[in-house]
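Asker: here are the coordinates; sequence isn't available:
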């Protein structure tokens, strides 16, 4: 067994979309920095970022009903929807920048235009959807959204869902054509291919076993080659823990005070998948419904068109499941070993507060295929069991922490945890995750390199023209940016005008810089 020590400027743990995005941003901002990536699997994007392990929704609040809530006075709170949409605009702009500069090729290999729709049944939910539509459609970020409760119009929008449907209760839907399907696995691989071409050292089959502070303030990692068993020791000035569900254990091992008292609760997902061409051809949209009572927000049912390797298929789900693993390829001991003296009371409080969720998950695990088909028939009345197969998706680890809402509160979303000196950061949580990776990684940069942000700002504005600007306050700039990114990403039909992407990126950046 060897035990050798090497050193670099930056270490990224995990070869998923988050590390890929952070590495890409750093190589644009400080190309001279050396970066090493460690991944326990044999390739990039094999866990949560993989295209078969998530719904591929470019989360921009166009269809996700759980991003809007009705206040006690009956008005609609759209603040979270607006926030997520603005964050997704950052991703689109950065991807566009990379395409325009040939850093990544063939954008249609990772992003495709797919309408986003919301669908509800019953008078109460129809009233909710109409209020949501009225609130969002006035906002420049949601321009082009349509609403209908006319069955004939809905049959045009979603023929597969309306065929053989019994009109025994009110139904309604909203539609916006500017939605996308994103293959985050393909995008992750493209980003790492580009990083490798720039000299980034990417080491697969490497399991990071420990993270410790050294006397000089840097970090030393103990890494095991999963094939040979050899141990490597590697030091860096800055470490990013982007290992998905595996991040919590490494955050705990770092010993930073900011990581104390945080726990994690794993939720697995399953999708019903249809690849039969005659069925797939009848539906081209991502259609989100409302979550069942007691279901976690990540279990909102949806029927999605997916485009993977140029082939369209339909995903329905997700059906929640439970396993103590924190990663799809993790250990059955992940949950129990994550319980430490510092988070024990938090975890116990969460268990007591979430008995309803526990019962829901048990019920989901026990569902038969035919019971899952019955849930699917709420969306596709004439769905045939032989046309659909079950696919196990990725693991999601929801954050548990003490908040103003009480001890042991289950959090839904993503959260950056960083040391006070900015030398190490970790990303925890789940959806909207990958869709907002650029915005979230900018948060990592803000926290960990605050002294460099002013120097980096001109380059950040070049890469992401909306950086530091409220697009809601500049709707004309928003429209121009949406048109430019739609064109450069190959999203035909989104932009009212076509422009040469190589020429468009610079004027937009300059215009944004004057605001």
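Answerer: In hand now; what should we look at? If you're wondering where the values come from, they're calculated on a predicted model, not measured in any experiment.

Asker: drop to CA atoms for contacts and neighbour counts, all remaining ones
Answerer: Fine.

Asker: longest strand of the chain?
Answerer: When the chain is parsed with DSSP state E, its longest strand is strand 389-403.

Asker: for it, which residues meet the burial criterion?
Answerer: 390, 392, 393, 394, 395, 396, 397, 398, 399, 400, 401, 402 (16 or more other Cα atoms under 10 Å).

Asker: next secondary structure after it?
Answerer: strand 406-411 (DSSP states H and E).

Asker: what lies in contact with stretch 477-484?
Answerer: 93, 140-141, 465, 471-472, 494-499, 501, 504-505, 508, 512 (Cα atoms under 8 Å, 6 or more residues apart in numbering).

Asker: just the buried residues from those residues, in ChimeraX please.
Answerer: Buried subset of those, written as a ChimeraX selection, criterion 16+ other Cα under 10 Å:
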select :93,140,141,465,471,494,495,499,501,504,505,508,512
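
Asker: which of the contacts of stretch 477-484 fall in strands?
Answerer: Using DSSP E, none of the contacts of stretch 477-484 sit in strands.

Asker: of the contacts of stretch 477-484, which belong to helices?
Answerer: Of the contacts of stretch 477-484, the ones assigned to helices by DSSP state H are 93, 501, 504, 505, 508, 512.

Asker: next, the one to line up against it:
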């Protein structure tokens, strides 16, 4: 065992999509900075970013009903949908920049055009979906969306779902062709290959054991080399903790005040994957339904066409589950060891407030394959057990924090915790995470490098033309960006923004 110390400008903990994105942006802004990456697994993108550990949806709020709420007056609030769509447009622009500059190659390896659809049943849900469609389709970000409650039209759109459907219950769907399927695992690996070519020091099988602030404001990271057994002390001016569910423990070890009174609640997921090519070929969309009462947003049922390893697949789920692990390859003691004196009350309050969620997760864990098939048959009425296998997806850790809403509030989304001096930041939470990685990492850069941001702005605008602008308020720029990114990324030959909303 040896103990030696090295220095760099930036340390990135975790080799997922967030660290990959931040490292790539920083290398464009300040190529001379020395960046070091530590990842506990053998390669990049193996936890939440892995293609089998997430839904692969390019989250742009095109189909996700949980991003649009019905208000008491009956109107639909689309503000969250607008925000998420704008953030995804930032990612699309950055990926296009990387392809144009030949920094990464073959966009078809990580992004494919795919219709996004919302599907509901029941008169009340159909009424809501129509109101949601009317609110969204009047916004330039969602131009091209179609609505139909006509079974014949729905049979054209989703034959696998409509075939042999016996129910006379009203059914409706929205469809927009500008959606995407994103292989975040492949994208993560491409970005790390690029960083490796840029001489970023990437260390796999290196486990970060501790983080300590130094008197001069820098940070020392204690790292265990799992291959050699060596202990390394590595110092940097800035540390980003992008270790998925593992970020909470490292944030706690940093000792920053901003990391106190924060807890995490792990939720696991299971997908059903179709093993029958004939069935896979009958479906070509991501179709999102409505979450059951008490279910977390990540458990919204959806039937997804996926492109993994250049092969078309069909997945249904996710079914929620519970494991005390914070990472798929984590420890069963993760949840227990995350409870500290400063967040004990926060965690207890969250437990008391979320009894229905706990009961829901217990019910989901106890589901047999036949019970899961019953839920699948709400989408595919004639689904057969032998055509479907189970795949365990990744772990998500929902943030628990004290907010204006009360002590121990469970947060559904992505959060960045930053020290007051900007010398360290940690990413926590779940969806829409990966889809909005570029926006989130730009926010990290703004908070952590305020003195340089003005100097870097011209380069950022070169990478992301809409930077600091609202695309919703600049429809000409939106159309220009849609056109250019679709061409560069191979997403569409026609302008979806030119299509008018369609009722049928």
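Answerer: Looks like it came in fine. Here the structure is a predicted model, which means the values were calculated and not measured.

Asker: need the TM-score from the superposition.
Answerer: With the length set by TM-score structural alignment, normalised by the length of structure 2, the two chains reach a TM-score of 0.98; 497 aligned residues with a Cα RMSD of 0.8 Å.

Asker: which residue packs closest to residue 456 of structure 2, ignoring adjacent ones?
Answerer: Excluding the flanking residues, the one nearest residue 456 of structure 2 by Cα to Cα, 6 or more residues apart in numbering is residue 29, at 6.3 Å.

Asker: for the one you found, what are its contacts?
Answerer: Contacts of residue 29 of structure 2 (Cα under 8 Å, 6+ apart): 456, 459, 460.

Asker: so which strand or helix has the first one?
Answerer: What it means is residue 456 of structure 2. Applying DSSP H and E, one finds residue 456 of structure 2 within helix 453-463.

Asker: how far does the helix or strand that that helix is followed by sit from its chain's centre?
Answerer: Proceeding N to C from helix 453-463 of structure 2, the next assigned helix or strand is helix 475-489, under DSSP H and E. Computed by Cα atoms, centre = their mean, to the nearest Å, the chain-centroid distance of helix 475-489 of structure 2 equals 23 Å.

Asker: now swap in stretch 236-244 of structure 2 and tell me
Answerer: For stretch 236-244 of structure 2, the distance to the chain centre is 19 Å (Cα atoms, centre = their mean).

Asker: for stretch 402-419 of structure 2, same thing?
Answerer: 17 Å.

Asker: spit out the contact partners of the closest residue to residue 70 of structure 1 other than its chain neighbours.
Answerer: Nearest non-adjacent residue to residue 70 of structure 1, counting by Cα to Cα, 6+ apart: residue 76, 4.6 Å away. Residues near residue 76 of structure 1 by Cα under 8 Å, 6+ apart: 68, 69, 70, 131, 132, 135.

Asker: ok but residue 233 of structure 1 is inside a strand, no?
Answerer: Yes. Using DSSP: H, G, I helix; E, B strand; the rest coil, the secondary structure at residue 233 of structure 1 is a strand.

Asker: what about stretch 48-60 of structure 2, how long is it end to end?
Answerer: 19 Å (Cα to Cα, to the nearest Å).

Asker: ok, residues contacting it?
Answerer: With contacts defined as Cα under 8 Å, 6+ apart, stretch 48-60 of structure 2 is touched by 16-17, 47, 81, 84-89, 179-186, 188, 244, 286, 304, 306, 308, 391-396, 432, 434-436.

Asker: helices - which of these land there?
Answerer: Using DSSP H, the contacts of stretch 48-60 of structure 2 in helices are 17, 81, 84, 85, 86, 87, 88, 89, 184, 185, 186, 188.

Asker: now the two most distant members of those residues.
Answerer: Within these, two members stand farthest from each other by Cα to Cα: 81 and 186, at 26.2 Å.

Asker: okay, those two: which has more neighbours?
Answerer: residue 81 (24 against 21; other Cα atoms under 10 Å).

Asker: my read: the more buried one touches residue 68, true?
Answerer: Yes. Using Cα atoms under 8 Å, residue 81 of structure 2 is in contact with residue 68, at 6.2 Å.

Asker: once you drop chain neighbours, what's closest to residue 314 of structure 2?
Answerer: Spatial nearest neighbour of residue 314 of structure 2, excluding adjacent residues (Cα to Cα, 6+ apart): residue 305 at 4.7 Å.

Asker: okay, now that neighbour: neighbour count?
Answerer: By other Cα under 10 Å, 25 other residues sit near residue 305 of structure 2.

Asker: can you pull the contacts of residue 113 of structure 1?
Answerer: 177, 178, 179, 180, 181, 491, 492, 494.

Asker: the third one and residue 482 of structure 1: what is the separation?
Answerer: Distance, residue 179 of structure 1 to residue 482 of structure 1, by Cα to Cα: 12 Å.
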